[in-house]
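[1] Provided below are the primary sequence and the corresponding predicted coordinates.
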Amino acid sequence: MNHNGRLILIVEDHLPIAEMLGGYFEAGGYEVDFARDGAEALRLSANNPYDAILLDRNLPRIDGVEVCRRIRQEQRRATPILMLTARDSVQDRVEGLEAGADDYLTKPFSIEELEARLRGLMRRSRKTASEPIRVGDLVLDPHSMTAERGGVTIHLTPIGFQILHLLMREAPRVVSREEIQREVWRDEPPDSDSLRSHLYILRKAIDRGHDTPLLQTIPGMGFRIGEHPSAFTASRNQRESVAMRG
């Protein structure tokens, strides 16, 4: 099937919202599939090459966070996932992003903003490069969109992959928060919690279980990927204290 990069899955159990979203995206030239519970979402995502998934968090049978986790870990799909939810706490956002969501939009939302974010996710997911990049025992392959450390695969969302790609490409240079936002989100900057949450999750993904942390927060300057401490590098206690603050 030729869907020109505009095939999306809407996972929403509230029928009026599903119909509103479906009508809007179909009128805009998208092809749309629907799922009304988590089990149906997993079946459809396993059998169709979606360009993006709009995923409600609160679903019958299997909740949205678990659906997202299974798409990433069991199905090994890198499909951009935008999670829709009525919850807006930082912990809820982190939980969704840790499960593999690329973005998080709180209800009620502007459908124009929803489409803009969705377009941005799909555009970024199509970006590829060629040569693998290595920093210490961390290896990133832009072509296959995979990363590993010490020979162990690291599971990253497309946004997490883009941030890590930028940091590794520029290593050992310090990359500012503003530069990350321009590179990853371009003309659609996220709210302040989004970047902070993505960096927190990325730090856990690449450094947890390793004696030498590679993702370093440089207070007042930005972030860097590096194997060894430098004059710019925060102390271990400083890194831990700012981990959740990004």
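    Received, thanks.

[2] contacts, neighbours, all on C-alpha from now
    Noted.

[3] spatially nearest residue to the most centrally placed residue in the chain (excluding sequence neighbours)?
    Closest to where the C-alpha atoms of the chain average out (C-alpha atoms, centre = their mean) is residue 102, at 2.8 Å. By the measure of C-alpha to C-alpha, 6 or more residues apart in numbering, the closest residue to residue 102 outside its immediate chain neighbours is residue 81, 5.4 Å from it.

[4] over to residue 198?
    The shortest distance from residue 198 to any residue that is not its chain neighbour, by C-alpha to C-alpha, 6+ apart, is 6.3 Å, and that residue is residue 160.

[5] contact partners for that neighbour?
    Residues near residue 160 by C-alpha atoms under 8 Å, 6 or more residues apart in numbering: 198, 199, 202.

[6] where does residue 216 sit: helix, strand or coil?
    Applying DSSP: H, G, I helix; E, B strand; the rest coil to residue 216 yields a three-state assignment of strand.

[7] that one contacts residue 237, correct?
    No - Residue 216 lies out of contact with residue 237 (C-alpha atoms under 8 Å); the separation is 11.6 Å.

[8] show me the helices in this protein, by range?
    With DSSP state H as the definition, the chain shows helices at residue ranges 15-27, 38-47, 64-73, 90-99, 111-125, 158-170, 177-185, 192-207, 236-242.

[9] take a look at this one as well, against the first:
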Amino acid sequence: MKILVVEDVLSLQELLAEYFKRRGFAVDTAKNGIEGIQALQSTRYDAMILDLGLPDMDGEDVLQARAQTPHGPTPCVILSARDALQSRIACLNAGADDYMLKPFDMSELEARLRAVLRRSGNVFHQLHHGNLKFEPASRHTVVAGQVLHLSRRESMLLEEMLRVAPRIVIKDLLEERLYSYTESVTLNAIEALVSRLRRKLAAAGADIGIDTVRGVGYRIVPNRSDA
């Protein structure tokens, strides 16, 4: 899952980004409306957390502009210090999926964000394939009844692949989904990540593996003796 945080207060922006990264999301950030709209035009996000009090435009303008992006309206949770009823009504009528007042509790924001993602079709039910079970909300992975310990990025990769299995996940798409645009990604970062996850699955006795489709990407397949 990848989200966009549009917030001009740097300390809050960093707090939100770090929190949701720890919760298994890939996070991009924008400090104003222009950066937010540019990000929405270039990348598909599962959801957006949007502050209304931006320095260059009102957050409602970003909310309205998202419908004109190539990826369509991105599910959105508004964060704002504006507690006027008319502001809440205007944002919800403009297409916001939820509205939270500052100050807020981070765990409640996460719960509301996940509720928005469920309503938009990005459900958080357990994913399973063969003898592997993966719980997206907790990042809990079990193989044949035994817990499999994965790094944050490994669990993100596994989730992306399980959600579309047995279809192929394009390598370039994985880079976009697993890393923020501010992170430096080496040429072999995805290959190394896939290799680590593949080894961990095999060592745990998973009856699924990761197949490399050369020049294209990767896919989940039944485990094979020659994998």
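    Looks like it came in fine. Since the model is a prediction, treat every value here as computed from it, not as a measurement.

[10] so which of the contacts of residue 160 of the first structure comes closest to residue 85 of the first structure?
    Ranking those by separation from residue 85 of the first structure, with C-alpha to C-alpha as the measure, puts residue 198 on top at 17.6 Å.

[11] just to revisit the earlier point, adding distance to residue 53 of the first structure, write the helices of the first structure out as JSON lines.
    As requested, the helices of the first structure are arranged in JSON lines below (distance: least, C-alpha to C-alpha, whole Å):
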{"stretch": "helix 15-27", "distance to residue 53 of the first structure": "12"}
{"stretch": "helix 38-47", "distance to residue 53 of the first structure": "9"}
{"stretch": "helix 64-73", "distance to residue 53 of the first structure": "10"}
{"stretch": "helix 90-99", "distance to residue 53 of the first structure": "14"}
{"stretch": "helix 111-125", "distance to residue 53 of the first structure": "9"}
{"stretch": "helix 158-170", "distance to residue 53 of the first structure": "13"}
{"stretch": "helix 177-185", "distance to residue 53 of the first structure": "18"}
{"stretch": "helix 192-207", "distance to residue 53 of the first structure": "18"}
{"stretch": "helix 236-242", "distance to residue 53 of the first structure": "32"}
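
[12] which bit of the first structure covers the helix or strand containing residue 133 of the second structure?
    In this structure, residue 133 of the second structure is located in strand 132-135 according to DSSP states H and E. Strand 132-135 of the second structure lines up with nothing in the first structure when matched by TM-score structural alignment.

[13] what packs against the helix or strand following that strand?
    The helix or strand immediately downstream of strand 132-135 of the second structure is strand 140-143, counting by DSSP H and E. With contacts defined as 3 or more C-alpha pairs under 8 Å, 6 or more residues apart in numbering; DSSP states H and E, strand 140-143 of the second structure has these neighbours: strand 132-135.

[14] and the strand it packs on, how far out from the chain's middle?
    18 Å (C-alpha atoms, centre = their mean, to the nearest Å).

[15] and residue 216 and residue 237 of the first structure? Which one has more around it.
    Comparing residue 216 of the first structure with residue 237 by neighbour count (other C-alpha atoms under 10 Å), the higher total belongs to residue 216, at 24 against 9.

[16] of all the helices of the first structure, which one is nearest residue 141 of the first structure?
    When the helices of the first structure are ranked by distance to residue 141 of the first structure, counting by C-alpha to C-alpha, first place goes to helix 158-170 at 8.8 Å.

[17] tell me what angle that closest one forms with helix 111-125.
    Relative orientation of helix 158-170 of the first structure with respect to helix 111-125: 50 degrees, computed using axes from the mean of the first three to the mean of the last three C-alpha atoms, to 10 degrees.

[18] could you check how far the closest residue to residue 95 of the first structure other than its chain neighbours is from residue 89 of the first structure?
    Spatially, and ignoring its direct neighbours in sequence, residue 95 of the first structure is nearest to residue 65 (7.5 Å; C-alpha to C-alpha, 6+ apart). Here residue 65 of the first structure is placed at a distance of 15 Å from residue 89 of the first structure (C-alpha to C-alpha, to the nearest Å).

[19] more neighbours, those two?
    Neighbours per residue (other C-alpha under 10 Å) separate residue 65 of the first structure from residue 89, with residue 65 holding more: 23 against 10.

[20] ok, the counterpart of residue 84 of the first structure in the second structure to residue 87 of the second structure distance?
    Taking TM-score structural alignment, the alignment pairs residue 84 of the first structure with residue 79 from the second structure. With distances taken as C-alpha to C-alpha, residue 79 of the second structure is found 11 Å from residue 87 of the second structure.

[21] kindly report the same for residue 140 of the second structure.
    Using C-alpha to C-alpha, one obtains 39 Å as the distance from residue 140 of the second structure to residue 87 of the second structure.

[22] again, but for residue 62 of the second structure
    With the distance defined as C-alpha to C-alpha, residue 62 of the second structure ends up 15 Å from residue 87 of the second structure.

[23] more neighbours: those two, which one.
    Set residue 62 of the second structure next to residue 87 and count neighbours by other C-alpha under 10 Å: residue 62 wins out with 22 against 15.

[24] to which residue of the first structure is that one aligned?
    Counting by TM-score structural alignment, the partner of residue 62 of the second structure is residue 67.

[25] wait, that match touches residue 37, no?
    No - under the criterion of C-alpha under 8 Å, residue 67 of the first structure is not in contact with residue 37, lying 9.5 Å apart.
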